[in-house]
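Asker: just the structure for this:
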Amino acid sequence: MEIAWENILGHEQQITRLRKLRAEGRLPHAMLFHGPDGVGKLRVARAMAAELLCEGADARPCGTCRQCRALLQDSHPDYYEIHPEGKAVKTIKIDVIRAMQANVERAPLLAAQRVVVIDDAEMMNEAAENSLLKTLEEPKGAVHFILVTRARSSMLDTIRSRCMNVGFGSLPEAELAHALALRGIPEAMAAELSALSDGSFGRALRLYDDGGLTMRDDAAAFLAHLGTFRPQDVFEKSAAMEKLPREKLSEWFLYLGMLLRDLLVLTEDGASLLLYHKDLRDRLAALLPSFPLARIEALLVLVRAMNRRLLVNVNQRLLLEGFFFRAMEA
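Answerer: Just a heads-up that it's a prediction; the model follows:
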């Protein structure tokens, strides 16, 4: 588990604010870290947890006290990190929340308090959210909760209102490219990955580790052939994509949305430097006659709806077929 502040990329203002509140004893018992995927929200949450648990007299986390050593070894009895579980659809169920609640109501075993980090908190089911709400309203004992989410608006208003909200934005492209280059990625590729990742370090690394831009290129090919799509193509494409893990499907639609956004930019200014996919400028420009503004906007609405529906338990095959048929009519 990474706990050092200096290894976190960006978010200096958020980190400074959190550490100042902690040093002054004014840090709320519940915080909600929200922002895009892969920008480092969970890393900040882990470092904040380490600072809260650390016994160091000066700089925290010190990395050497018994609290820090236990965290580094993933064996701290007073630190809980919850993630969604499941095969087809990952969720955080009420049983997991109840088990955590039972533990945090007891006295800490090693530290002066307990810290709970709930990653992908938007994946809690309704029962889990309502159960957690009771604890946030009336916390028992010394405990801090850090909820991490990419979809703050999908969570209960009552949970959001009981947490200090900390927003995390996308990382600057140049800063991201530099960080990728430090990992040994060639500078030209690092620059391209940073442009395509929408300020997400995690997304840039996934792009690189997955062998490049296969998903992006497939989404671009779909747009290029949308005008000649037939019902048979819908069934074949849906059958092929149905086999993808839900995370991969979300990634495909992410790239499709980014490509459509680039078409919007090119519609306004064909020479714009604001494209995500600068290497596809000519291919995208060639599509403009087939994609008037109204069609691009209609497709973006469909993509956003797909991204929401992929978060819940749905039949992927039917969802994909419905999307492709609507896209043909857009």
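
Asker: all contacts plus neighbour counts: C-alpha atoms, from now on.
Answerer: Fine.

Asker: what strand or helix carries residue 33?
Answerer: Following DSSP states H and E, one finds residue 33 within strand 30-34.

Asker: which other helices and strands contact whichever strand or helix holds residue 180?
Answerer: Secondary structure from DSSP H and E places residue 180 in helix 173-182. Identification of packing neighbours for helix 173-182 by 3 or more CA pairs under 8 Å, 6 or more residues apart in numbering; DSSP states H and E yields helix 187-196.

Asker: the longest helix belonging to the chain: which residues count as buried?
Answerer: Longest helix in the chain by number of residues, with DSSP state H as the criterion: helix 246-268. Residues of helix 246-268 classed as buried by neighbour count (16 or more other CA atoms under 10 Å): 246, 249-267.

Asker: picking up where we left off before, what is the strand holding residue 33 packed up against?
Answerer: Packed next to strand 30-34, using 3+ CA pairs under 8 Å, 6+ apart, are helix 41-53, strand 143-149, strand 164-167.

Asker: now tell me what touches the longest one from outside.
Answerer: When contacts are defined by CA atoms under 8 Å, 6 or more residues apart in numbering, helix 41-53 is touched by residues 1-5, 8, 15, 18-19, 22, 33-35, 60-61, 67-68, 71, 79, 111-115, 117, 119, 146, 148, 168.

Asker: same check on stretch 306-313?
Answerer: Residues contacting stretch 306-313 (CA under 8 Å, 6+ apart): 88-89, 123, 246, 250, 253-254, 319, 323.

Asker: and for stretch 122-139?
Answerer: With contact meaning CA under 8 Å, 6+ apart, stretch 122-139 is reached by 30, 84, 90-95, 97-98, 101, 149-152, 154-156, 158-159, 162, 311.

Asker: packing partners for the longest helix of the chain?
Answerer: Against helix 246-268 (3+ CA pairs under 8 Å, 6+ apart) you get helix 214-225, helix 281-287, helix 293-309.

Asker: run this one through as well so I can compare:
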Amino acid sequence: MVNAVVSSAFTPLIGQAPAVELLTRAVVQNRIAPAYLFAGSQGVGRSLAARCFAELLLFNPQKSTASLRHRIQQGNHPDLLWVEPTYLHQGKLLSPAEAAEAGLKRKSPPVIRLEQVRQIAQFLGRPPLEAPRSVVVLNQAETMAEAAANGLLKTLEEPGQATLILLAPSIDALLPTLVSRCQRIPFYRLSEENLTQVLTQAGQAEILQQPQVLTIAQGSPGEAIASWQQLQAIPSELLDAATQIPRSVRAALELARQIDKTLDTETQLWLITYLQHRYWQAQAKPGLLQQLETARRHLLNSVQPRLVWEVTLMAMVDL
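Answerer: Here you go, the predicted model:
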């Protein structure tokens, strides 16, 4: 029964054979590490792999496998804690979905906060209720500030009867002290064939006809879907204006005002990536790309978005 569960757990995951091999071997040999780092680009299957692995770690022979999978998907298993970056609004932590539902204009990207790391410690302070061990997944672990990362370090040193899974784009995105306490599992960008399979199965085959979106995605189905959604969310008039280099300072200031007024910061960050690809393909001017990369850095550092765009677009007038 256990072997059957192991062999079928990763069936939904496409194109990540090395990761599947490492994780299934750990379960079969009963050599499960206290912490794992799933390192790879966003949208290539890290989150899905974490759910599949959690299914193995939380497996209880007395419980239905189908029921376990459903509870994991719904996020209501008592021994699984899934941690996402959050926004702080009026003293409350909101997930990106909750922030969007509340209609908040998000001025900075969400982060994993010290308070959430403390919640992890509390969660692991009790023994598992149903499963052989507790499981904690930290999505976008690279968003942790230093205080939160240091707090997590203490938990990694003594996780107890638990396994932690950190999802990050690379080992360089985390503090070396965190990385050193995790077993690294590599995730790679998908081949064109696997990308096509994932998008088709997800009902997103229309994206395959969008070369600009596929170029941005670079083998990441999740990035392809997110980019397609972002592209559709930006008003066509604004997108057309943004893809043209302003002809005057006045035009640059007006475009900056429209971008700041219409788009939240996350969408502005995506727009920078989109413009970099468009400008490079159309004009191949390194100066334009550098101006946009500087704008991205300022936005990530919470500089006032309108000011960032004014400076960036006015500089483009002279390029």
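
Asker: and residue 169 of structure 1, what pairs with it in structure 2?
Answerer: Using TM-score structural alignment, the equivalent of residue 169 of structure 1 in structure 2 is residue 188.

Asker: how far away is the residue nearest to its match when sequence neighbours are not counted from residue 9 of structure 2?
Answerer: The spatial neighbour of residue 188 of structure 2 that comes closest, neighbours along the chain excluded (CA to CA, 6 or more residues apart in numbering), is residue 40 at 6.0 Å. Look at residue 40 of structure 2 and residue 9 of structure 2: by CA to CA, to the nearest Å, they are 20 Å apart.

Asker: and the residue nearest the centre of structure 1, what is it in contact with?
Answerer: With distances taken as CA atoms, centre = their mean, structure 1 has residue 37 as the residue nearest its mean C-alpha position (2.0 Å). Residue 37 of structure 1 makes contact with 150, 200, 202-203, according to CA under 8 Å, 6+ apart.

Asker: got it, and residue 119 of structure 1?
Answerer: Residues near residue 119 of structure 1 by CA under 8 Å, 6+ apart: 42, 81-84, 147-149.

Asker: cool, now which of the residues you listed survive the switch to structure 2?
Answerer: Using both residues aligned by TM-score structural alignment, their matches' CA atoms under 8 Å, structure 2 keeps these contacts from the contacts of residue 119 of structure 1: 42, 81-84, 147-149.

Asker: format those residues as JSON lines; extra columns: neighbour count and distance to residue 105 of structure 1.
Answerer: Listed next are these as JSON lines, based on neighbours: other CA atoms under 10 Å; distance: CA to CA, whole Å:
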{"residue": "42", "neighbour count": "21", "distance to residue 105 of structure 1": "24"}
{"residue": "81", "neighbour count": "13", "distance to residue 105 of structure 1": "16"}
{"residue": "82", "neighbour count": "16", "distance to residue 105 of structure 1": "17"}
{"residue": "83", "neighbour count": "16", "distance to residue 105 of structure 1": "20"}
{"residue": "84", "neighbour count": "17", "distance to residue 105 of structure 1": "22"}
{"residue": "147", "neighbour count": "28", "distance to residue 105 of structure 1": "18"}
{"residue": "148", "neighbour count": "23", "distance to residue 105 of structure 1": "22"}
{"residue": "149", "neighbour count": "24", "distance to residue 105 of structure 1": "24"}
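
Asker: in TSV: these, plus distance to residue 187 of structure 1.
Answerer: Below are those laid out as TSV (distance: CA to CA, whole Å):
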residue	distance to residue 187 of structure 1
42	27
81	35
82	36
83	34
84	35
147	35
148	31
149	31
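
Asker: identify, from these, the entry nearest to residue 284 of structure 1.
Answerer: Nearest to residue 284 of structure 1 among those, counting by CA to CA, is residue 149 at 32.7 Å.

Asker: surely the closest one touches residue 38?
Answerer: No - in this structure, residue 149 of structure 1 is not within contact of residue 38 by CA atoms under 8 Å, at 10.8 Å.

Asker: circling back: and the match of residue 169 of structure 1, how close does it get to residue 219 of structure 2?
Answerer: For residue 188 of structure 2, the distance to residue 219 of structure 2 - CA to CA - is 9 Å.

Asker: looking at those two, which is more packed in?
Answerer: Taking neighbours as other CA atoms under 10 Å, residue 188 of structure 2 and residue 219 compare with residue 219 leading, 22 against 19.

Asker: could I get the buried residue list for stretch 170-182 of structure 1?
Answerer: Neighbour-count burial for stretch 170-182 of structure 1 [16+ other CA under 10 Å]: 170-171, 173, 175-177, 179-181.

Asker: do stretch 7-18 of structure 2 as well
Answerer: 9-10, 13-16.

Asker: quick one: end-to-end length of it, please.
Answerer: Taking CA to CA, stretch 7-18 of structure 2 runs 14 Å from one end to the other.

Asker: could you do stretch 131-144 of structure 1 as well?
Answerer: OK, stretch 131-144 of structure 1 end separation, CA to CA: 16 Å.

Asker: again with stretch 24-32 of structure 2
Answerer: End-to-end distance of stretch 24-32 of structure 2 (CA to CA): 10 Å.

Asker: still on that earlier bit, make CSV out of the contacts of residue 37 of structure 1 and add secondary structure, neighbour count and distance to residue 298 of structure 1.
Answerer: Below are the contacts of residue 37 of structure 1 laid out as CSV (DSSP: H, G, I helix; E, B strand; the rest coil; neighbours: other CA atoms under 10 Å; distance: CA to CA, whole Å):
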residue, secondary structure, neighbour count, distance to residue 298 of structure 1
150, coil, 20, 24
200, coil, 24, 26
202, helix, 14, 29
203, helix, 19, 26
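
Asker: CSV for those residues, including distance to residue 52 of structure 1?
Answerer: Formatted as CSV, those follow (distance: CA to CA, whole Å):
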residue, distance to residue 52 of structure 1
150, 24
200, 27
202, 25
203, 29
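
Asker: trace residue 137 of structure 2 over to structure 1, please.
Answerer: Aligned counterpart of residue 137 of structure 2 in structure 1: residue 117 (TM-score structural alignment).

Asker: how about the strands of the stretch 51-200 of structure 2, start to end?
Answerer: Using DSSP state E, counting those that start in this stretch, the strands found in the stretch 51-200 of structure 2 span residues 80-83, 87-89, 92-94, 134-138, 162-168, 183-186.
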